[in-house]
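Asks: model the structure of this input:
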Amino acid sequence: MKPNVKLVIALLLIISTICYLNIGVLADNSGGAANVSSSVPDKMKLVAENQYLMLYMDFDTTEIAVKDKRTGAVFYSNPPDRQSDSIANAENKMRLGSQLALSYYNSKGQPGSMDNANDCIKANQFTISEIENGVKVLYDIGIKKIDINSLPKVISKERFESLILSKVEDEEDRQFLLTKYQLVSLNDAKSEEEKQNLINTYVNIKNTDLYVLDKYIYVYEIPAVYRILAEAGYTQEDLIFDNTENEIIAEVVLTPKFIIPIEYTLEGENLIVRIPCSEIHYEREFPLTTVRVLEYFGAAKMSDNGYIFIPDGSGALINLNNPNKVGMSYKAPVYGFDSSIRQKEKVQIAYQAYLPVFGLKKDNSAFFAIIEEGDAMASIGASIGGVLNSYSSVYSEFTVLPWTEVSFGRETEVDKIKVYQKRPYQKDIVIRFAFLHGEKAGYIGMAEYYRNYLIEKGMLGKKIEPKSNIPFNLELIGAIYRHKSILGIPRKVLEPLTTFEQASQIITELSEDGIDNINLKFSGWFNGGIDHVFPTNINIEGKLGGKKGFNKLVDTIKTLDGKFYPDVSFMYMYRVPFLFSIKENSARYLSKDSVKLKNFNIANFQPVRGEEGWYLLSPSKLDYYVSNFINKYKNYGIGNISLRVMGEVLYSDFNERNLVDRQEAKEIVMQQGEKFQRNGINLMVNGCNAYMLPYVDNIVNMPLTDSKFIIADESIPFYQIVVHGFIEYSGEPVNLAGDYIENILKTVETGACLYFTWIHAESSILKDTAYRDLYSVNYKDWYDIAIDLYEKINLALRDVQDQMIIGHEKIGDKVYRTIYENGKEIVVNYGDKPFYTKGIKIDGKSFEVVAEGGK
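Replies: So this is what the prediction gives:
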């Protein structure tokens, strides 16, 4: 994408002609165009076909339709019956016909929006061309009036010949242009009087020969001249320059103009939608910030039955026909918010979208979309019809140019300016659409499809090798810094919460009491405790037992056949070593200062006062420091590590000297995952964004439910259905859950592991510290509960550790059934009253195995 470059195909009449010619080419090569199914409008022409699908396009509106040859189902990019929509006005009916919707700002920082239906299709400002297995449309979005002021009336000989004439390849265009621009030179003056007249008329003629526009040019010739200039690369900025240089008074009104291509191709059972962002052009006065793609693909009418699937947390469904939610909408960035975009307040607490997927089920058919490229720049949105139109839809939107507001002095709108990323996103946007039918047309089918996709792409590895009992995930916290009064003087001291010896004692007791598959995450074990000094070196905490005690703990875990995951933060820099440069190593805001984060107060949504906060390491530095750490860490022979935030946090670095956009940051993080894997180090992460799945063995703090947004009707274990049997996972710690009973039931429903966070010291030691959210962590308070829960859940889940989830459904009010590939069925009752199924009673707030496995 390049600002201030060619404004291709600006002449409306010529564009229309070109469009007609291209349509002819495609129609001639369409082959089966005459055999269009009765379910596809006759005006749509076949543009691609394979064993599974047929791709059609309407050459007047550029909308597409995909017909599944296996079932006859047709999926439209836009509602085919939108003109009869009783809610939408004329403009919104046109918007329903759009494939692209844009957001931008003008030079004054005022927002604007366009779509290709209202601002391109109406004026025939597009071309269609055939590509392999599909079709490409080039949109010229932004209708501009072309008149005499759109052309340079006077231009220097050097600029005319180098900027324009040398780039006109067509000889007829070249000759036509030379008939409209005449070369004027003082050397050609036949008298002093004529020379003086030229000097009086053209202020720059003393310095250079000039080309002058024929003042008798016909109105109908102006668009033809404009087209030749535009194709040669002559821009509005060039026009302003030439007018200024030659003191031409002409009103040149800058108008927003966006050249955006989109490609549709068939690949096996899928439709591939691609936007090559390097081919997007716009003027720098109108920075393009977001592009919304196929907002109404497969849109559902208010009378349709089904739901929208969104990847909020574990997954959520939005019913199509809920009259209580008319006009509601959802929108969330894939992989969470970019931390390098400054947030002054946090108005909601919600799970992020860990997976770049979405879908819509309508009656017996569904589509499922995977964002393959540009996913780190994407947001997923959904809306329920009933206000602007009658249709419910789900879609993806891409931030191609991140921006922020910077204030100078007072916090008023007048004192704010827009600041943009140095360059726009340059790579491709790619969305893969799959089409599901019958019993596969639902969230189970979508999850199965995504699981198979990940396996095929090498993003899900081999199945888990199950042990005799399920895993037990346990986090122990070693040391923290806290304020303490020493001889009446307040000082910040390192406080041991769990020593290495005490950790050995706890896990040994657990093993003796029947828990023998322990995954121990140990936080705060080195470099100054839980908020450790950035790990350029590894200094094991002496107050916890030093290197000797650490090694004994390692030996204990190995003896118990467990796994040890020491926790490390690379991306959050809580404290830094001596002579470590924050300026050189930290990510930057768009305002150019180093990114520094703080926790937010849930009461007022503001950053917590008095908290020091932490800096973010630039993604460009991650490779160096991770490599350095691995070289030291391998000496301990542990083979496992917990990455505190690398699995779920993703951000840009807007440093203009070394810009790393969010998509590039994703690639860098993936390289670190591959590096750990290559060095034989297994990973435990929090949350886990999709791109880290190939490198992860254990996920903690995985959301087991959705964010409970009002628009959502049901929480579903979509994420868990995708990965169960391949990766061990657990939700938030049982002892820190707001409702620990629901946490336990969700653990069973989703096939997760139990997870606890403990310390050996009393919980009261954390009072009035930055860790006050760890309010119930003394292991003795939860030990017996953990033993009891493990025994019960182990009986239910130990024979499905390596089994895929193949079924999940709501079978009663607050009652859900999960089915595994070996035939095992478990029913969870969240209600207060008993529920009966297959002759088995499931008490309220309880679960039961209703069918044993063994297939």
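
Asks: when you work out contacts or count neighbours from here on, use the C-alpha atoms and nothing else.
Replies: Fine.

Asks: and the strands in the stretch 601-750 of the chain?
Replies: 614-616, 640-643, 682-686, 696-700, 714-715, 728-729 (DSSP state E, counting those that start in this stretch).

Asks: show me what the first one is in contact with.
Replies: Defining contact as CA atoms under 8 Å, 6 or more residues apart in numbering, one finds that strand 614-616 is touched by 571-575, 582, 586-587, 594-598.

Asks: biggest separation within these, which pair?
Replies: 582 and 598 (16.4 Å; CA to CA).

Asks: which residues are in contact with residue 401?
Replies: 287, 288, 289, 290, 420, 421, 423, 424, 425.

Asks: what's the farthest-apart pair in these?
Replies: Longest span within the contacts of residue 401, CA to CA: 290 and 423, 13.7 Å.

Asks: looking at those two, which is more packed in?
Replies: residue 290 (20 against 16; other CA atoms under 10 Å).

Asks: to compare against the first, here's another:
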Amino acid sequence: MKNRKLPAAVLACAAVLCVLAAAVLYFSSRGAEAVEASAYMEVTAELEAGSELAALPDSTGGVPGMILAADDAELSLYYNAETTEIAVKDKRTGQIWYSNPEGRNEDTLASGFEKELLSSQLTVLFRDAVGTLESYTNFAQSISSKQFTAESLKNGLRITYTIGDTSAGIDALPRYISQARLEEKVLSKLDASTAKYVATRYYPKEGSPDIMERIDAQVSKPLVLKKMTAAFVLAGYSAEDLAQDNAENGIGGGSGTSKPNFVVPLEYRLEEGSLVVTVPVNQVKESGQYQIRSLELLNMFGAADRLTDGYMLVPDGSGSLIRLNNGKVKEEQYVQRVYGPDPNDNSYRRGQVSQNARMPVFGMKAGDGAWFAVIEKGDAIASIAADISGKKNSYNFIHSSYSLRGEDELELYTGATIQEIQLLSEEIYKGDIQVRYSFLSGDKASYSGMAELYRDKLVAEKALTPLAEEQSIPFYLDMLGAVDKQKSLLGVPYRSEISMTSFRQAALIAGQLKQDGIGRLLMRYTGWSGKGVNHSTPDKLKTESVLGSRSELTALRDQLAQDGGTLFPDVAFQQIYHNDGGFTPSSDAARFVTREEAQLYPYNRALNRMDMTLGGYYLLSPAKLPYYVDSFMDKYAGFGMEGVSLRDLGNVLSSDFRASRVIQRETAKAIVMEQLDRISQDVDQTMVSGGNAYAWPYADHLIHVPESSSGFALTDETVPFYQMVVHGFISYTGAPVNLSDEQDMHTQLLHSIELGSAPYFSWSYEPSSKLKFTHFDSMYATSYLDWYEQAVSMYKEVNEVLSPVQHAQIVNHTRHQEGVVEVQYSNGISIYVNYTGKDVSVQGIAVGAGQYVIEGEPS
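Replies: Okay, here's the model as predicted:
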């Protein structure tokens, strides 16, 4: 009996183990808890009720050919009932801004599609079932055929466009019709020639010779269809006749094919001296198999002709200007996605060397006036495009477009041949698109005036708050902690962490800086937690043992605080470097449109592609972000830190195209902002890398902010627009001096003074040579001993210049000549910077070669 019981016991134990294993597998496959993404999307469920459009009384003479549709204290909105174009009149100056160029019909350069664009307010780009991309303009496919309605709104109007062919087309003709009815209803009522033409486009149906079948291969041709339709109309063939023939032949109507047509409402409102333009995308309707990829909005608003002087402002990097009519007709147009490319997008995986557009703004100075646009809704799915005259038409123009669906390429391999198929995500963005256009004149009609307008808007919204008073500017210091490196044991390779700067060594450097007069040291410690810089999942928080003990980290924190500085341990939330039990790729990673898990690799500039040898990471699904932030913050509270460095929350914005949970970038932005708010409530100071505009309300310090533009061929000049908006509200700095492409320290000093940017270095206690054969060998110059004296000297000089203005706003930035700039602050101080090798005189002020001059006294 005992021998019989033993196998039974073994089987029972095995069964229990199988159940436990299945349970572990089930719960691990579920991954982290996800939030309900729909709770983060603002959707227009119902449109504002409109009324019959009627002209308002206008005593100003108005705009020829237009009616006054709305009016407020500063602006008048006019509307052309034939072309649906609008015009905005600035009552303060009398200047009129048009949605479409006045003289477009006389443009001899534009032809075909470009002519349509000049008269359009909307362009719809869509794909059919096989992925073919097409574009419709509301002029050619709606206005010209009167397929629109207009109605009044409170202080505005709404125009609803039906864009596309709404006619029955070939389905206006019966696919099947009895021979007797064809003769009776059509042929007998036509002349002989026309009757023969119609009869030869039908032939007896196979198996039913008394039934005539339409020859679609011929009738579908546009000219043939036009003649056939005219013949049936001439014969008096009615809709009732068509319905009867369809019913008798059991097809229920037509060929069953659909045509691309879309219903798009476009709203204009006057609000607080601005024109607010809205597309409530939830009310957009598509037809059949045709899916909208993107919308282009007001391509030609405020377009400037060939005789106008001025420039366009684009948000490339710190800001960039495109001079009107600059003659660069062979260069590609400027196009850039707001907040940078989506890491979940194919273009990101192909890589590009450029600055990101970190602000949802654009504008134009034309003559004595200017207009400035802020994308208030839909900014995370927006792109900015600009081009000059002389290429496709005679106008300079800048506008925004919106990706309503995710797009990717699926590669199919057939032997040595690769075929690319374009895929769109099924789910469309359902939030609003909203752009606010404001108007400037006189001295304010400049990029400085635009920066002031944007800054004032953010201050009014409490997105920017003034800096607290400090005696000195910060000294930003990246301290490189642990990195992983390949080692070998008995010839077997493995990876483990090495220390570049231990906690004690970081304290030694901080103490040395304090002795040399740098007290306000803001130390960003990267690689401080488990597994180094590319750390464990945030919910597995612990210190990296090769750097020292937790008590040594606490001692570093206390030392910095006592000396007037702050420690900012660094963490990445959206880039997951390890599948270490705290992360399950199948459930926690974002998905590409192709449904693959979003696994990416660093971009290798030398290879112009992603490089798998540099170590990969997964993109976290935005739906899982709150879980990891909560888990991290619960553990982080035990460290008692006053600061935290956020590596990617202000720098990376990713969508997720998981079939069961599509999250557009706009929804992802709302989730990220909620987490930034949660962190800023729990930690005294937050340091944000990259500094996308949506992170500004939650950031105390910005690092790696753009200090230049991408230098696109179409652009002409880099401007510090970014700095002009945030200076005096958020402390900021650019890239580390010792890792910059510009290695002339004096040039970097001048640049720091011009931009109002605090010095920033990236150091390690150990020599940089230890980084060879790691994923971090690009950090080739981190040894602090090589930079220490230069850094201290640079900080002291920059601090002397910038500390009196660190709480002031930059009210004007002027480039007097190439290499000579003037920066004016709101407290009365002006700084002149001369990058050239020659002495110059600016407004009677002498500035030596490679020098700067400070004028004025702080008020």
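
Asks: quick one: TM-score?
Replies: After superposition, the two chains reach a TM-score (TM-score structural alignment, normalised by the length of the first structure) of 0.85; 760 aligned residues with a CA RMSD of 2.8 Å.

Asks: before we move on, back to that, deepest-packed of the strands of the stretch 601-750 of the first structure, please.
Replies: Of the strands of the stretch 601-750 of the first structure, the one with the most neighbours on average (mean count of other CA atoms under 10 Å) is strand 728-729, at a mean of 28.

Asks: mean distance, that one to its aligned residues in the second structure?
Replies: Compared with the second structure after the fit, strand 728-729 of the first structure shows a mean deviation of 0.4 Å (mean CA distance after the TM-score superposition for the first structure).

Asks: please tell me which residues of the second structure that strand aligns onto.
Replies: Here strand 728-729 of the first structure aligns to the second structure at residues 731-732, judged by TM-score structural alignment.

Asks: using PyMOL, define a selection of the buried residues within the contacts of strand 614-616 of the first structure.
Replies: A single PyMOL command selects the buried members of these (16 or more other CA atoms under 10 Å):
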select buried, resi 571+572+573+574+575+582+586+587+594+595+596+597
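
Asks: would TSV of the contacts of strand 614-616 of the first structure with secondary structure be doable?
Replies: Output for the contacts of strand 614-616 of the first structure, formatted as TSV (DSSP: H, G, I helix; E, B strand; the rest coil):
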residue	secondary structure
571	coil
572	strand
573	strand
574	coil
575	strand
582	helix
586	strand
587	coil
594	strand
595	coil
596	strand
597	strand
598	coil
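
Asks: in JSON lines: the contacts of strand 614-616 of the first structure, plus distance to residue 117 of the first structure.
Replies: Below are these laid out as JSON lines (distance: CA to CA, whole Å):
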{"residue": "571", "distance to residue 117 of the first structure": "43"}
{"residue": "572", "distance to residue 117 of the first structure": "45"}
{"residue": "573", "distance to residue 117 of the first structure": "47"}
{"residue": "574", "distance to residue 117 of the first structure": "50"}
{"residue": "575", "distance to residue 117 of the first structure": "53"}
{"residue": "582", "distance to residue 117 of the first structure": "48"}
{"residue": "586", "distance to residue 117 of the first structure": "43"}
{"residue": "587", "distance to residue 117 of the first structure": "39"}
{"residue": "594", "distance to residue 117 of the first structure": "42"}
{"residue": "595", "distance to residue 117 of the first structure": "40"}
{"residue": "596", "distance to residue 117 of the first structure": "42"}
{"residue": "597", "distance to residue 117 of the first structure": "42"}
{"residue": "598", "distance to residue 117 of the first structure": "43"}
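
Asks: tell me which of the contacts of strand 614-616 of the first structure is nearest to residue 3 of the first structure?
Replies: Closest to residue 3 of the first structure out of these is residue 587 (25.4 Å), distances taken as CA to CA.
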